[in-house]
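Asker: Sharing a model that was predicted from the sequence below.
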Amino acid sequence: ALPIWRKNCGAHSLEDLRERLLKGACVYILFPEGTRTRTGEVAPFKPGLGRLVAGTNIPIVPCYLDGTFAALPASRTVPRWKKISARIGKPLLFANTTNDRAGWQSLAATVEEAVRALAT
């Protein structure tokens, strides 16, 4: 596990993770919203997701987790026993996405759209 801390986390943390992804066969599960919401709705994705894979052949597999808010709302620290289901989309590639702020934001928006589509 490689946590990305909200505070005192510089660009080097994302660059380190990007290098690990480029070096070998590994899988990371990321939550690009960066936090749990107070309403259970999907929050806007952070552009750091784009920083990890823009301009590479690293696939992103969009997933929607249903039931997580009922199991662990932001107001709780101990989860409840609730049914959680996962909907998994097709892998997305962003080799042609520019590795800059505009590319990162575009990539994050595309993945967010794919995740939201899985919610319906």
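Answerer: Here it is on my side, so go on.
Asker: C-alpha from now on. contacts and neighbour counts both.
Answerer: Will do.
Asker: Can you show me the strands along the protein?
Answerer: 63-66, 85-88 (DSSP state E).
Asker: Ala109: which of these is closest?
Answerer: strand 63-66 (14.3 Å; Cα to Cα).
Asker: which one in this structure is furthest away from the centre?
Answerer: Distance from the C-alpha centroid of the chain peaks at Trp81, with 24.2 Å (Cα atoms, centre = their mean).
Asker: check contacts around that residue.
Answerer: Counting by Cα atoms under 8 Å, 6 or more residues apart in numbering, Trp81 touches Ala71.
Asker: hmm, back to that, comparing the strands of the chain, which comes out most buried?
Answerer: Comparing these by mean neighbour count (mean count of other Cα atoms under 10 Å), strand 63-66 ranks first with a mean of 18.
Asker: How far away from the center of its chain is that strand?
Answerer: Put simply, strand 63-66 sits 11 Å off its chain's centre (Cα atoms, centre = their mean, to the nearest Å).
Asker: which outside residues touch it?
Answerer: Contact partners of strand 63-66, identified using Cα under 8 Å, 6+ apart, comprise 84-89, 115-116, 118-119.
Asker: coming back round to it: and the strands of the chain as CSV, adding distance to Arg51?
Answerer: Output for those, formatted as CSV (distance: least, Cα to Cα, whole Å):
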stretch, distance to Arg51
strand 63-66, 19
strand 85-88, 22
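Asker: structure B:
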Amino acid sequence: MFYQVLKYVILGPLLRLIFRPRVEGLEHVPLQGPAIIAGNHLSFSDHFVMPVIVPRRVTFLAKSEYFTGPGLRGRLTAAFFRGIGQIPVDRSGGKAAQAALRSGLAVLRKGRVLGIYPEGTRSHDGRLYKGRTGVAALAMKAQVPVIPCAMIGTFEAQPTGRRLPRAMRITIRFGKPLEFSRFAGLDGEHAALRAVTDEIMYEILQLSGQEYVDEYANEAKARQQSQWGLVRRFR
């Protein structure tokens, strides 16, 4: 109930007013059955703008930090994300990655739509970064279509560090569903996982028009911060 009220009564009308979204290719999102929407990730606003546009409920795998913040603000944030049906994911890798995979599969096996950002984190500079293979593992294990999605303009509206978004028009573009039945049974093969992931990222790139970087976003961000730290140290 909270999800429906938020989408159609509170957040939906507000976001449409702020962003005046132009939507392309929405017909590619199936009206029933399990599917994955895989998108680029440019802004905190992405979590809300795209699900408002999609007629069906979209469940995202959200980073666990949204559910573990301290104090009253942390508890309110956690309650909000739980209320809209988001699933906390530990991004530390190893067993945590397997738990995230199981959570995503559970959503798909209920016939629902799962939203995922293959980059694993927000882009810090507006470019598209190398995708992690979790999206491929989910698509191959569940044998469901993947709908590529591109958010265009949300980085300019609310880049990392900006608390409130600017009022400006954005575009949300959906591509044709991708299916990977030819990789059935190969979800344990790294080469197959990498090939499927790269195909998904290529379609997102074609939709978004971003510059592509063949490096993981968190690694690129860490390297940039390290370089800035050295610069400040020797000034």
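Answerer: Good, I have the coordinates. Since the model is a prediction, treat every value here as computed from it, not as a measurement.
Asker: Looking at the contacts of strand 63-66 of the first structure, spot the one nearest Val42 of the first structure.
Answerer: Arg116 (7.5 Å).
Asker: list the contacts for that closest one?
Answerer: Shown in contact with Arg116 of the first structure (Cα under 8 Å, 6+ apart): 42, 64.
Asker: OK, contacts around the residue in the second structure that Glu112 of the first structure lines up against?
Answerer: Counting by TM-score structural alignment, Glu112 of the first structure lines up with Met201 in the second structure. Met201 of the second structure sits next to 118, 130-131 when contact means Cα under 8 Å, 6+ apart.
Asker: what's around the counterpart of Leu138 of the second structure in the first structure, how many residues?
Answerer: Taking TM-score structural alignment as the criterion, the aligned counterpart of Leu138 of the second structure in the first structure is Leu52. As a burial measure, Leu52 of the first structure scores 21 neighbours (other Cα atoms under 10 Å).
Asker: need the helices for the first structure, in chain order.
Answerer: Under the criterion DSSP state H, helices of the first structure are mapped to 11-23, 48-53, 68-71, 101-119.
Asker: now the match of Leu138 of the second structure: how far from Cys63 of the first structure?
Answerer: Noted for Leu52 of the first structure: a distance of 17 Å to Cys63 of the first structure, by Cα to Cα, to the nearest Å.
Asker: Ok, Ser13 of the first structure next?
Answerer: Ser13 of the first structure is 23 Å from Cys63 of the first structure, where distance means Cα to Cα.
Asker: cool, and Ile4 of the first structure?
Answerer: The spacing between Ile4 of the first structure and Cys63 of the first structure, counted by Cα to Cα, is 19 Å.
Asker: what does Arg76 of the first structure give?
Answerer: Arg76 of the first structure is 23 Å from Cys63 of the first structure, by Cα to Cα.
Asker: Equivalent analysis for Pro47 of the first structure, please.
Answerer: Distance, Pro47 of the first structure to Cys63 of the first structure, by Cα to Cα: 17 Å.
Asker: got it, and Gly48 of the first structure?
Answerer: Between Gly48 of the first structure and Cys63 of the first structure the computed distance is 17 Å (Cα to Cα).
Asker: out of everything not next to it in sequence, what's closest to the residue nearest the centre of the first structure?
Answerer: In the first structure, the centroid-proximal residue (Cα atoms, centre = their mean) is Pro32; its distance is 3.0 Å. Closest residue to Pro32 of the first structure apart from its sequence neighbours, by Cα to Cα, 6 or more residues apart in numbering: Phe45 at 5.1 Å.
Asker: For the one you found, the count of nearby residues, please.
Answerer: Per other Cα under 10 Å, the neighbour tally for Phe45 of the first structure reads 21.
Asker: Isn't Lys130 of the second structure up against Glu119?
Answerer: Yes. Assessed by Cα atoms under 8 Å, Lys130 of the second structure is found in contact with Glu119 at 6.1 Å.
Asker: which residue in the first structure lines up with Leu15 of the second structure?
Answerer: If you follow Leu15 of the second structure across to the first structure using TM-score structural alignment, you land on a gap.
Asker: How about Lys110 of the second structure?
Answerer: In the first structure, Lys110 of the second structure lands on Gly24 (TM-score structural alignment).
Asker: quick one: that match and Ile58 of the first structure, what's the gap?
Answerer: Applying Cα to Cα, the value for Gly24 of the first structure to Ile58 of the first structure is 10 Å.
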